[in-house]
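**Q** what follows is a predicted protein model with its sequence.
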Amino acid sequence: MENGFKDSWLSAEVCSPPKCLTKETLTQLDSKLWGRGRAVRICETQWKFIVPVLSTERVNYDFEEEAILPFTNMQTVDGGAFSKVHQVRIQEGHFIDPSRPVNWPSLFAVKQIVPPDSVERQRIADSWANEAQTLRRMNVVHSEHIVRFITAFTRLDIGSERSHYLVFEWAEGGNLENLFTQCQNPTLSANLVKQTVRQLSGLAEALRATHELGIRHGDIKPSNVLRFGASEGDILGTLKIGDWGLAKSHPDATVLRSRRGVATDTRFGTVLYEPPEVELGQLKLMSRLYDIWSMGCLILEIIVWLVHGYEGVRNLRSDIQGSYRERVPYYVVDEVSDGKLKGKLQDAVEKWMDYMAEEPAFDRDTALGQLLVLVRRRLLVVELPPEMGNTVYAKNWEPDSLDSRAGKNPAFSLRPPTPAGEKSEKSGSPRQYRATSAELVAALGLGGIMDASDRPRYYWLNTSAGLRQAPRFYRNANLKALQDSSGMLTPQDLRPLSINSPTIVRSILNSTQFRI
């Protein structure tokens, strides 16, 4: 007290000469009162008295190695090559959220970033402040379909390296991939279809809001869509987009990486859900459309799960994988002429959508049918609009020109205006461009698929002819043929093939399961 020592001076450390100094004031203490032994004891025990209080108003904290974090009941619940997720409780009195003075969450998710090498570690360190600030900006959106960011912190490790952590609200329902595996055969009902469309509409609105901030996600997939508040009567709960670790604030034009050697300025997401422009090596693309393609993949897998269960999702993914040894996306890229590349949707995906379009559940007059058409006509579309904009085309929602309802809410069109002189490969038909997030919102919302007025009574679900069995179509890259195995393929049949393995090729050609 004689030296004016106070709590705000902590943390303190022993320096040489043996005086205890505070980093903030650098005031020397009286050596007669503060011998080295006492100073050392204070510095060793001080951490018990200065456990930090985390606040949503602070973007980032930098903690020393000895710091005691206010986490209790910490357990690792998920881990991958680049991160670990821990479920924690925060000690009472050590969490402040001014926007929510009551009803604080009891559990939180702490995501520890695990860089694979020193280069990535340095990149994370250099961009950490911007990364945390981007996550903070998304809280401003106040979307109930974006996982809420709490704060970020770094902690000094042995060797003077810092580990990086992100804190989010905890998703007690897991993610969509968990739901696919835990509820492998959902009870299909009109209410479940309606809940699904409502949640997809919310996800689209969340994307639109972040896209307007100039932020894209970059890795939308079932395991990154988290579930909150699910119950026996509402197995979906509230879906929220999480894992914004790849999120980045972009200008409209950005450089995308390509597996063909094109330079990049950012990391990317899961191969299965990435769009064709990544492989095509196109530059200065409107990167927000990256998310739209991934949403198309996500919606397709959701509606496959609704009607054909997890077996259908597995079959779809196996058909896309085909005989490729490496993981492949929903599209293929071919060289057409003079070294020019052209992307197209995988035949297996087209085959799946053709199959479902013939099912009563996907009748054009149903919500599922319109979702399928939306995916096919405006989401899983290779061609990008010539310019990026937020304009919603003021035309009727038309899943099919033969099924147009004149005078219906002018919100969205599957066929956007075509620039003068531009036609698709099909003579006379307008070009199809991938939708923007604003258009996706219009398509799914009350002016689109969510609008059940003037719809047939079976709009939310048509099972008049029952449900068909989940198909399995196998695309063999070496034979360049699409096969229909009627669900009879075994895991052994789906092993990767080599073009230099004639015995394997002949055995498949002779199989009664295949028709060429």
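**A** All right, it came through fine. Numbers count the residues shown, from 1 in each chain.
**Q** please make it C-alpha for all contacts and neighbour counts, starting now.
**A** OK.
**Q** which residue is nearest the middle of the chain?
**A** Nearest to the mean C-alpha position of the chain, by CA atoms, centre = their mean, lies Ile220 at 2.3 Å.
**Q** what residues are up against it?
**A** Contacts of Ile220 were listed using CA atoms under 8 Å, 6 or more residues apart in numbering, and they are 241, 269, 273, 291, 294-295, 298.
**Q** take a look at this one as well, against the first:
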Amino acid sequence: MARDIDLRDKISCIEESLSFVPHDMLKSLITQENVEEVLKNTNPKAHELDTWSAAYRGKLASFVIKDANAIFAILLMMKRPRRIEEFFENRLKNEILPISVIGKERPPKVQSRNMHMTMAEDRLRNTFLSSVWEPSDIREFIIKQWIFLSPVLKQSEFEFEFKFDFEMTLPWTPCYSPVEPIRGVYAQVEKRAVPISHFNLTWGQHLIAVKKLTGGRQEKNAKKEADALKLLRTIQSEHVIKGIIYFKKQTMKDSSQTFWHLEFKGEKPELGKDFLVWAVGQLFGLMDAIRMMHDLGLRHGDLKPENILCFPDSSQPGAIPVRLVITDVGLSKAHEKSTSERKEQLREATTTTVSTTRYQPPELKMQRTEDHVLPRCFDVWSAGCIFMEFLVWMLYGKKELLTFTRKTESVEYWEKDDKCFKVRKVVCEQLHAMTQDENCTNDPALVGLADLIKNNFLIIDVWSLVHGRDKNIVSRVSLTRNKSSASTKLMKTSKKLTKRIARVLTNKQRNCSDTLQERYRDTSEQATENIRKIKTEILSRTNGVD
């Protein structure tokens, strides 16, 4: 009797405290021994004693354990465990769930909402039309069923526009280590945990990021981001976010994940070999993930610390069991987009908050009003800004990072005077200070990383700027083509005109440089290879294998 009461109490507590019951929890509660004990204490009537034998109760318990543990748990919540006998006799299993009532007939007409259970409709109706089922009992069963019907997230396919009932609870809960939500102009991202029994994936772990779209254009932005997430699933990199499910719901109690910039604003790290193996390995992984995106024709276009999540992962080499993952691909740009779509995307990318434009390169300023596909080096500049802040934290810790970010928090990493674009003075000063720092100069890997940021990432790409200005001039000349006969002659000279202006602009840019040599920002392929060399050098010192 004590076991029976204990199980009933646990089921009651679950109903009061949880929005859904994980599958593994249900299995641990509804055991053969527990079920038999509950059935034994259901006090059968005198004329039922012959049929209500231990052997029969054992059969019922076996049926429950194998096929109907959710149904039995619902009946326990209703304090009607004996009614499992009707489901057993009519061969009705968990797969009939969820059920619903059709119309307003009396007695209620019950059907399964599982499209594969049409063959069981007669048996289902016979069960619920029996004399022991009052309409109020049926309503209670329908309400209580949802706590056991949270879905399993699958790897086999991206649940694109996942359809589910309004009453269904998706299988995540608040994290044991809560993190403040990340709030942007168009979305909010929070951290959530998924029970292992609801996370049928070979990659990832039980922590996920749940993103809720806010503001205007939710329908359009949701579809755009879902398309990009679906494409990103083809990238074989653990440093790119993997889409699991895309859904629409009138009200969502969602959320998930923390980004590295906040996560790592902690004490100054010990710059030992294990830490460097981890740090450079993560930067390499992020850069390689960007390269893979570029190979698919995608440009992220909004890389910033808030869009790099921090996933616990004990398999990562080095000192910290954390993996950095790129997310928020909602504004990713693809070459295959139509002209109108590219213009709209560019407008969205250039009218977001300062926190977004802070990490964007100067060519965005030149291409602000133009039909221009973002070049690959756009994301490389953004990565350089992020990697620089990462290096500041590595060398100096939280205090210096906060000081540096406050100096640049309302501005981009570049500035423009009357003559040209250039890397902002405070950024140059910080880079110079790091290259002279004893902790940096004593380690070839840190020197290499600082040099990469300075000489390969944060480069004012002259030809990206020239091409934007050049194209704008051609567009203005083209507008006059049909207005007069003189326009034809003007068009013939337009190429000479734009070449001349390009030379002038290039010369101005050169005058701002330390050298007269043209400088180009790394492509993502070059950047990945350069970081790989640093990673290899560190591993060779630690007797690791690349």
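**A** Received the coordinates, thanks. Note that the structure is predicted; figures quoted are calculated from it, not measured.
**Q** picking up where we left off before, report the buried members of the contacts of Ile220 of structure 1.
**A** Among the contacts of Ile220 of structure 1, those classed as buried by neighbour count (16 or more other CA atoms under 10 Å) are 241, 273, 291, 294-295, 298.
**Q** which one of the contacts of Ile220 of structure 1 sits closest to Asp157 of structure 1?
**A** Gly269 (28.2 Å; CA to CA).
**Q** specify the local secondary structure of the closest one.
**A** For Gly269 of structure 1, the secondary structure call by DSSP: H, G, I helix; E, B strand; the rest coil comes out as coil.
**Q** next: Val373 of structure 2.
**A** When states are read from three-state DSSP, the local structure at Val373 of structure 2 comes out as coil.
**Q** ok, how many other residues are close to the nearest residue to it once chain neighbours are set aside?
**A** Of all residues not flanking Val373 of structure 2 in the chain, His335 sits nearest, at 6.4 Å (CA to CA, 6 or more residues apart in numbering). Other residues within reach of His335 of structure 2, judged by other CA atoms under 10 Å, total 16.
**Q** what's the matching residue for the residue nearest to the centre of structure 1 over in structure 2?
**A** Aligned counterpart of Ile220 of structure 1 in structure 2: Leu303 (TM-score structural alignment).
**Q** what about its match, which SS state?
**A** Classified using three-state DSSP, Leu303 of structure 2 is coil.
**Q** what about it, distance to Arg291 of structure 2?
**A** With distances taken as CA to CA, to the nearest Å, Leu303 of structure 2 is found 13 Å from Arg291 of structure 2.
**Q** what's the answer for Thr528 of structure 2, then?
**A** Taking CA to CA, one finds Thr528 of structure 2 at 7 Å from Arg291 of structure 2.
**Q** and the contacts of Ile220 of structure 1, which of them are in helices?
**A** Members of the contacts of Ile220 of structure 1 lying in helices (criterion: DSSP state H): 291, 294-295, 298.
**Q** ok, now which ones touch the closest residue in space to Cys15 of structure 1 that isn't next to it in sequence?
**A** Nearest in space to Cys15 of structure 1, with sequence neighbours left out and distances taken as CA to CA, 6+ apart, is Leu21 at 6.8 Å. Residues near Leu21 of structure 1 by CA under 8 Å, 6+ apart: 12-15, 27-29.
**Q** buried among those? Make that a PyMOL selection.
**A** A single PyMOL command suffices to select whichever of the contacts of Leu21 of structure 1 are buried according to 16+ other CA under 10 Å:
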select buried, resi 12+13+14+29
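**Q** in strands only, show me the contacts of Leu21 of structure 1.
**A** Residues of the contacts of Leu21 of structure 1 located in strands (DSSP state E): 12-15.
**Q** let's have the contacts of Leu21 of structure 1 in CSV, adding distance to Tyr61 of structure 1.
**A** Listed next are those as CSV, based on distance: CA to CA, whole Å:
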residue, distance to Tyr61 of structure 1
Ala12, 18
Glu13, 19
Val14, 23
Cys15, 24
Thr27, 25
Gln28, 27
Leu29, 28
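**Q** and the residue nearest to Lys416 of structure 2 when sequence neighbours are not counted, how many neighbours?
**A** In space, Lys416 of structure 2 comes closest to Lys422 once its chain neighbours are excluded; the distance is 6.2 Å by CA to CA, 6+ apart. Counted with other CA under 10 Å, the neighbours of Lys422 of structure 2 add up to 20.
**Q** equivalent analysis for Ser156 of structure 2, please.
**A** With other CA under 10 Å as criterion, Ser156 of structure 2 counts 10.
**Q** ok, now Asp363 of structure 1?
**A** For Asp363 of structure 1, the count of nearby residues is 20 (other CA under 10 Å).
**Q** same thing with Phe166 of structure 2?
**A** 12.
**Q** show me what it aligns to in structure 1.
**A** So, by TM-score structural alignment, Phe166 of structure 2 is matched to Glu65.
**Q** and that match, how far is that from Gly174 of structure 1?
**A** Glu65 of structure 1 sits 31 Å away from Gly174 of structure 1 when distances are taken as CA to CA.
**Q** repeat for Ala81 of structure 1
**A** Going from Ala81 of structure 1 to Gly174 of structure 1 by CA to CA gives 19 Å.
**Q** ok, those two, which is more surrounded?
**A** A count of neighbours by other CA under 10 Å puts Gly174 above the other of Ala81 of structure 1 and Gly174, at 16 against 9.
**Q** buried residues, stretch 345-363 of structure 1. List them.
**A** For stretch 345-363 of structure 1, burial by neighbour count (16+ other CA under 10 Å) applies to 345-349, 351-353, 356-357, 359-363.
**Q** returning to what we had before: residue in structure 1 paired with the residue nearest to Lys416 of structure 2?
**A** Match for Lys422 of structure 2 (TM-score structural alignment): Lys344.
**Q** which SSE is that match in?
**A** Using DSSP states H and E, Lys344 of structure 1 sits in strand 340-345.
**Q** same for that strand, what does it pack against?
**A** Judged by 3 or more CA pairs under 8 Å, 6 or more residues apart in numbering; DSSP states H and E, strand 340-345 of structure 1 is in contact with helix 276-280, strand 331-337.
**Q** pick the most deeply packed of those.
**A** Mean neighbour count (mean count of other CA atoms under 10 Å) peaks for helix 276-280 among these, with a mean of 22.
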